[in-house]
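Novice: Build me a model from this:
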Amino acid sequence: MSRAETDNAARACAQLVGGGGGDVIAAQALRYVAPETWSALVERHRGKGCDALAAFARALLDGKKSLHGVVGSLVGALLAALGRPRIEQAFARELVTRVPLPFGQEVALAARGLQAAGIFVCFTGGATMRDCACLQDLLAHEGRAQFENLLQGALHDWAELPARMHDDAIAPGPRTT
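Specialist: Predicted coordinates for the structure are as follows:
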């Protein structure tokens, strides 16, 4: 992503969060965490950015993808042990790799909530938005359209964040925008 695209995304983020969106993001966060926890996060990270939040969110998302692969491999190995044809093994492995896991939405919700909170922390902490680690991660891994989906979703019910980001299913390979 070019510097100009990053700067444009940072401006859009600052306008949304600064134009009352920050209060809505905070209200949504308070649906999931205690007020004391939210206040402590915002106060302690003032001016420090959101590097740790971005790293943990990325680890959750990457772990979710890895878990799909592990489950798919186990299913393929089980079918191989049962003497099933290779095409059945390949089909089952690929299917299981792409089918949403029962707890996948919750993992994605946690990761996307961390990213939205990180953007809020950077904005309220006076950090330069183009240096915001959560913003950078979103732009690098998801692209501008998904970044905008996350920001708009952060102003509504956070339970919808994974669906807005297409986190309900994992397809192999990088996403394109």
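
Novice: Every contact and neighbour count from this point should use C-alpha atoms.
Specialist: OK.

Novice: and Q136, how many neighbours does it have?
Specialist: For Q136, the number of neighbouring residues by other CA atoms under 10 Å comes to 21.

Novice: list the contacts for it?
Specialist: T6, R130 (CA atoms under 8 Å, 6 or more residues apart in numbering).

Novice: got the buried residues for the helix or strand encompassing it?
Specialist: Q136 is part of helix 133-141, with elements assigned from DSSP states H and E. Judged by neighbour count (16 or more other CA atoms under 10 Å), helix 133-141 contains these buried residues: A133, C134, L135, Q136, D137, L138, L139.

Novice: I figured the first one hits K48, correct?
Specialist: No. Under the contact definition of CA atoms under 8 Å, A133 does not touch K48, with a separation of 10.7 Å.

Novice: wait, doesn't A57 sit right on A116?
Specialist: No. Judged on CA under 8 Å, A57 makes no contact with A116 at a distance of 10.1 Å.

Novice: Name all residues that make contact with the residue positioned nearest the centre of the chain.
Specialist: Relative to the mean C-alpha position of the chain, the nearest C-alpha, by CA atoms, centre = their mean, is the one of R112, at 3.5 Å. Under the criterion of CA under 8 Å, 6+ apart, the neighbours of R112 are A57, L150, L161, P162.

Novice: Next, the second sequence, to be compared with the first:
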Amino acid sequence: MSERATEYVTEEVWRQLFSRRRRRRRRCKGLARLAEAILTGKRMLHNLVGAIAAWLASLLGGDRVVQAFARQLAANIPLPPDAKMVAAARGLQVTGVLLCLVNGDDLTRCQCFIDLALEETKTQVKKILLAALEDWTALAHFPATSR
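Specialist: Sure, this is the predicted structure:
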């Protein structure tokens, strides 16, 4: 993991991040807040692009339906910085989970783990529901995990 991370940050910063046991817990919470801020910023950027598209549609004489269509289309098309923003947020969360693991913390109390698990769970549940809408036999692609 550290080899992968040091492709993007210096080894010195990586080492400092894991120094002092007492601070690692606070660092996880800070990483979680920053990841959430990045993901919120991404949503805000999409909403801004949508609002600009709707405004332009209104300037060009588009009625409310055309404006709504322009807003939704522009807001939902992936933007060039999307992948980097998501990768940065997920990288922060994964690092926070690693900090908690190194600290010996209970992962159910690790904010980075909680945020990552909730997002991945939502994604998986959405895939299951979409599969169910198409064909219930497709649900076989989502086997239950053994307990």
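
Novice: Can you pull the TM-score for these?
Specialist: Comparing the two superposed chains by TM-score structural alignment, normalised by the length of structure 2, the resulting TM-score equals 0.75, with 122 aligned residues with a CA RMSD of 1.9 Å.

Novice: still on that earlier bit, right, and out of the contacts of R112 of structure 1, which lies closest to A12 of structure 1?
Specialist: The nearest member of these to A12 of structure 1, counting by CA to CA, is L150 at 12.2 Å.

Novice: Kindly tell me how buried that closest one is, as a neighbour count.
Specialist: L150 of structure 1 is surrounded by 24 other residues when neighbours are defined as other CA under 10 Å.

Novice: And for L79 of structure 1?
Specialist: If you count neighbours by other CA under 10 Å, L79 of structure 1 ends up with 18.

Novice: what does I77 of structure 2 give?
Specialist: Other residues within reach of I77 of structure 2 by the criterion other CA under 10 Å amount to 11.

Novice: residue in structure 1 matching it?
Specialist: For I77 of structure 2, the equivalent position in structure 1 is taken to be V99, counting by TM-score structural alignment.

Novice: Tell me, how many residues neighbour the counterpart of P85 of structure 1 in structure 2?
Specialist: Mapped onto structure 2 by TM-score structural alignment, P85 of structure 1 lines up with D63. Residues lying near D63 of structure 2 (other CA under 10 Å) number 13.

Novice: Name the nearest residue to D63 of structure 2, ignoring sequence neighbours.
Specialist: With sequence-adjacent residues excluded and distances taken as CA to CA, 6 or more residues apart in numbering, D63 of structure 2 is closest to A57, at 7.9 Å.

Novice: which strands and helices sit next to the helix or strand containing the one you found?
Specialist: Using DSSP H and E, A57 of structure 2 falls within helix 21-59. Using 3 or more CA pairs under 8 Å, 6 or more residues apart in numbering; DSSP states H and E as the contact criterion, the secondary-structure elements in contact with helix 21-59 of structure 2 are helix 64-76, helix 82-103, helix 111-134.

Novice: wait, which of the ones you listed is closest to R27 of structure 2?
Specialist: With respect to R27 of structure 2, and counting by CA to CA, the nearest of these is helix 82-103 at 7.2 Å.

Novice: okay, the angle between that closest one and helix 21-59?
Specialist: Computed by axes from the mean of the first three to the mean of the last three CA atoms, to 10 degrees, the angle separating helix 82-103 of structure 2 from helix 21-59 equals 160 degrees.
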